[in-house]
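Enquirer: give me coordinates for this.
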Amino acid sequence: MNKHARIYVAGHRGLAGSAIVRALEQGGYRNLLLRTHAELDLTSQAAVESFFHEERPEYVFLAAAKVGGIHANSAYPAEFIRDNLAIQTNVIHAAWKAGTRKLQFLGSSCIYPKLAPQPMPESCLLTGPLEPTNEWYAVAKIAGIKMCQAYRQQYGFDAISLMPTNLYGPGDNFNLENSHVLPALIRKFHEAKLRKEPQVVMWGTGTPRREFLHVDDLGAAAVFLMQRYSDDAFVNVGVGEDVTIRELGEIVKTVVGYEGEVVQDLTKPDGTPRKLLDVSKLHALGWRARIDLREGIEQTYRWFLEAGAGARA
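Expert: Predicted structure coming up:
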């Protein structure tokens, strides 16, 4: 990408999108096209086509999506499949139609079967049933991958797809109703510390294993792959290492400085038993994650404290 290229980051205020913006700015890219939801509703086909017709971005990072944890996916299945299908369909089609040189679509590791081999290679997509607690989001993301492949095959559109693992970091969602596990734990332990509560309750058995990628590593990988990768096949983006949810809780507990007891609520769902990406393809391309989990959680907690009430909305 030329340093002066017109680059549109869809979802630039979100966790992934804001990290991509930081990575681009650090790389010297200054001609960034950024629109808030109030300025551009990506679920509106007419609005999206008008934006692309007027602005003609040369490169597009499609990081906009409706996201959430187990509770949100279970409570709002229609919104998760409808909004995500609309966003990606509108942006991919409008980008191709407007002559965008290259588009990058961000998916999610939840696209893989619930009982996929571990670590999960890209080849295991569509080889088994999805995890029921997030299938609506997963189906939408699978459709996005296939749309990128279809537009490449039929129109020669240079559209690539990345599948990030669980992301965390500055700008995360700490709302206990719809956040993912790591920010939810940071907030839970922080508030329990302030209130001097004797225990913190964590969902499930604590035995599921998860991989966590700092969002600034994701931003660096996204820019790296936009510059150096062009292929029909999508690429896993992760660390290649995982921890149990219980182990994650212990790290957060230590970082926050909470001194009470941790209790597991066995009536709550665990979700997928394990989610670890096979990142051998990414490593072979020349990129590896750099931010250690403990270091990343410490940085995220500092951001949470500095953000104050804004992080707890």
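Enquirer: from now on I want contacts and neighbour counts done on CA atoms only, so please keep to that.
Expert: OK.
Enquirer: can you list the residue ranges for strands in the stretch 1-150 of the chain?
Expert: Under the criterion DSSP state E, counting those that start in this stretch, strands of the stretch 1-150 of the chain are mapped to 7-10, 32-33, 59-62, 102-106.
Enquirer: between the ones you listed, which gets nearest to Gly68?
Expert: Among the strands of the stretch 1-150 of the chain, the nearest to Gly68 by Cα to Cα is strand 102-106 (15.1 Å).
Enquirer: mean neighbour count for the strands of the stretch 1-150 of the chain - can I get that in JSON lines?
Expert: Rendered in JSON lines, the data for the strands of the stretch 1-150 of the chain read as follows (neighbours: other Cα atoms under 10 Å):
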{"stretch": "strand 7-10", "mean neighbour count": "25"}
{"stretch": "strand 32-33", "mean neighbour count": "17"}
{"stretch": "strand 59-62", "mean neighbour count": "24"}
{"stretch": "strand 102-106", "mean neighbour count": "24"}
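Enquirer: adding distance to Phe157, write these out as CSV.
Expert: Formatted as CSV, the strands of the stretch 1-150 of the chain follow (distance: least, Cα to Cα, whole Å):
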stretch, distance to Phe157
strand 7-10, 16
strand 32-33, 21
strand 59-62, 12
strand 102-106, 7
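Enquirer: to check against the first, give me the structure of this:
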Amino acid sequence: MKIWVTGASGSLGQELVRSLKATIPDAELLAPSRSEIDLGDRESVRNFVFTNKPTHVFHLAAKVFGIAGHKEQPAASLIENTLIDHSIFSALLEFPPRWVYYSSTVAAYGYPYKSIPIEENDWLIGNPHESEMGYAFSKRHSLSYLEMLHSISETKFVYGLSTNLFGSGDRFLEGRGHVVISLLEKATRIYNSSDPLEVWGDGTASRDFLSTKAAAGLLIDLVDKHVGIVNIASGQQIFIKEIANEIAEVFELDGGIEFVGINQGITSRVCSTEKLEKFTSFVKEINSKQELWGEIRNYKENRFPSHS
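Expert: Coordinates of the predicted model:
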């Protein structure tokens, strides 16, 4: 088994590489960095695939702009992510692997949702929410590559609609970061001050959060299975207000919390895990709130060890 992981330096990629080494130690692991291969360069990607001929691929790489970034730059998000996927799938169609995992996003679901929790059969009903449209359309398109691979070469695939992820390897990008790391960085900046923790929206929005560690466990359980489209999620709802309150308590913020009303986004997004549970029992062991609260405490202890 020769496994290629794209986006191995990202939050999920780092966790997946660690988990693969621990659970499939005999596999040859390919996790080239950006300096080693430009995923937007079709010829560079083709040469890599031709030389290495991976049997299994976890395609996690993407250009993620965050809520504000996707809203401000929908065309850039669409074009950059489409180019990455085109380079990779052009090579894989020429040198087909046995199995592919593609990391899509629940942002690709049509909005408003047909039902909550959202189910895989409904994901193409309507257009994605305007705040995520460019990114979402690029992800929708890549299903056609996977279906072509399966049709021509019988390549098994999992098209994973990933929910909101959090983890120790997440990166903060001012105004464009994921919600958990963004709030943690804001709390770090105002620590030992009287400033309030500013939170986008009004706090009533909720999401289905999943740790990168749990996500990596799910992905490894799906290796060699032909699943098709499936939610990679916990199925557990956590409100933004709950997260803000927990951060304010753990960091002992004197200024409290201030909801600023901007970038509210989608009010509620929780995923059905009924289909996922048919392929892995691990999802039933996940406790996202417990893991998230632990991540908040660990983050604070790492940043302010003498005050913990």
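Enquirer: tell me which of the strands of the stretch 1-150 of the first structure sits nearest to Leu167 of the first structure.
Expert: Relative to Leu167 of the first structure, the nearest member of these by Cα to Cα is strand 102-106, separated by 11.9 Å.
Enquirer: quick one, helices of the second structure?
Expert: Counting by DSSP state H, the second structure has helices at residues 11-23, 42-52, 66-72, 74-94, 133-153, 179-190, 212-221, 240-250, 288-303.
Enquirer: can you redo those helices as TSV with mean neighbour count and distance to Phe172 of the second structure?
Expert: Putting the helices of the second structure into TSV (neighbours: other Cα atoms under 10 Å; distance: least, Cα to Cα, whole Å) gives the following:
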stretch	mean neighbour count	distance to Phe172 of the second structure
helix 11-23	18	11
helix 42-52	16	28
helix 66-72	19	10
helix 74-94	19	18
helix 133-153	19	19
helix 179-190	19	6
helix 212-221	20	15
helix 240-250	18	16
helix 288-303	16	13
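Enquirer: what's the closest of those helices to Ser104 of the second structure?
Expert: For the helices of the second structure, the distance to Ser104 of the second structure is smallest for helix 133-153, at 5.6 Å, taking Cα to Cα.
Enquirer: and the closest one against the first structure, how far off on average?
Expert: After superposition onto the first structure, helix 133-153 of the second structure lies on average 1.6 Å away from the residues it aligns with, using mean Cα distance after the TM-score superposition for the first structure.
Enquirer: so what secondary structure elements neighbour that helix?
Expert: helix 66-72, helix 74-94, strand 99-105, strand 156-162 (3 or more Cα pairs under 8 Å, 6 or more residues apart in numbering; DSSP states H and E).
Enquirer: just to revisit the earlier point, reformat the helices of the second structure as JSON lines; add distance to Tyr101 of the second structure.
Expert: Converted to JSON lines, these look like this (distance: least, Cα to Cα, whole Å):
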{"stretch": "helix 11-23", "distance to Tyr101 of the second structure": "12"}
{"stretch": "helix 42-52", "distance to Tyr101 of the second structure": "16"}
{"stretch": "helix 66-72", "distance to Tyr101 of the second structure": "22"}
{"stretch": "helix 74-94", "distance to Tyr101 of the second structure": "12"}
{"stretch": "helix 133-153", "distance to Tyr101 of the second structure": "9"}
{"stretch": "helix 179-190", "distance to Tyr101 of the second structure": "25"}
{"stretch": "helix 212-221", "distance to Tyr101 of the second structure": "8"}
{"stretch": "helix 240-250", "distance to Tyr101 of the second structure": "30"}
{"stretch": "helix 288-303", "distance to Tyr101 of the second structure": "23"}
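Enquirer: closest to Glu274 of the second structure out of those helices?
Expert: Evaluated with Cα to Cα, these place helix 212-221 nearest to Glu274 of the second structure, the distance being 13.8 Å.
Enquirer: so how much does that closest one differ from the first structure once superposed?
Expert: With mean Cα distance after the TM-score superposition for the first structure, helix 212-221 of the second structure departs from the first structure by a mean of 0.6 Å once superposed.
Enquirer: what stretch of the first structure does that helix fall on?
Expert: Under the alignment (TM-score structural alignment), helix 212-221 of the second structure falls on residues 215-224 in the first structure.
Enquirer: what sits against the equivalent of His129 of the second structure over in the first structure?
Expert: In the first structure, His129 of the second structure lines up with Glu131, judged by TM-score structural alignment. Contacts for Glu131 of the first structure (Cα atoms under 8 Å, 6 or more residues apart in numbering) come out as Cys110, Pro113, Lys114, Gly271, Thr272.
Enquirer: got the contact list for the residue lying farthest from the centre of the second structure?
Expert: For the second structure, the residue at maximal distance from the C-alpha centroid (Cα atoms, centre = their mean) is Ser194, at 33.6 Å. Contacts for Ser194 of the second structure were tallied using Cα under 8 Å, 6+ apart; they are Leu253, Asp254, Gly255.
Enquirer: can I get the residues you listed in JSON lines with neighbour count?
Expert: Formatted as JSON lines, the contacts of Ser194 of the second structure follow (neighbours: other Cα under 10 Å):
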{"residue": "Leu253", "neighbour count": "21"}
{"residue": "Asp254", "neighbour count": "16"}
{"residue": "Gly255", "neighbour count": "16"}
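Enquirer: ok, the residues you listed in the first structure: which stay?
Expert: Conservation of the contacts of Ser194 of the second structure in the first structure, assessed by both residues aligned by TM-score structural alignment, their matches' Cα atoms under 8 Å: retained contacts are Gly255.
Enquirer: before we move on, the earlier item: which of the contacts of Glu131 of the first structure are still contacts in the second structure?
Expert: Checked against the second structure using both residues aligned by TM-score structural alignment, their matches' Cα under 8 Å, these keep these contacts: Cys110, Pro113, Lys114, Thr272.
Enquirer: of these, grab the buried ones for ChimeraX.
Expert: Once 16 or more other Cα atoms under 10 Å is used to decide burial, the buried members of these can be selected in ChimeraX as follows:
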select :110,113,114,272
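Enquirer: which one of the kept ones among the contacts of Glu131 of the first structure is nearest to Val243 of the first structure?
Expert: Minimum separation from Val243 of the first structure among these (Cα to Cα) is found for Thr272, which lies at 13.5 Å.
Enquirer: map that closest one across to the second structure for me.
Expert: Per TM-score structural alignment, Thr272 of the first structure is aligned with Ile266.
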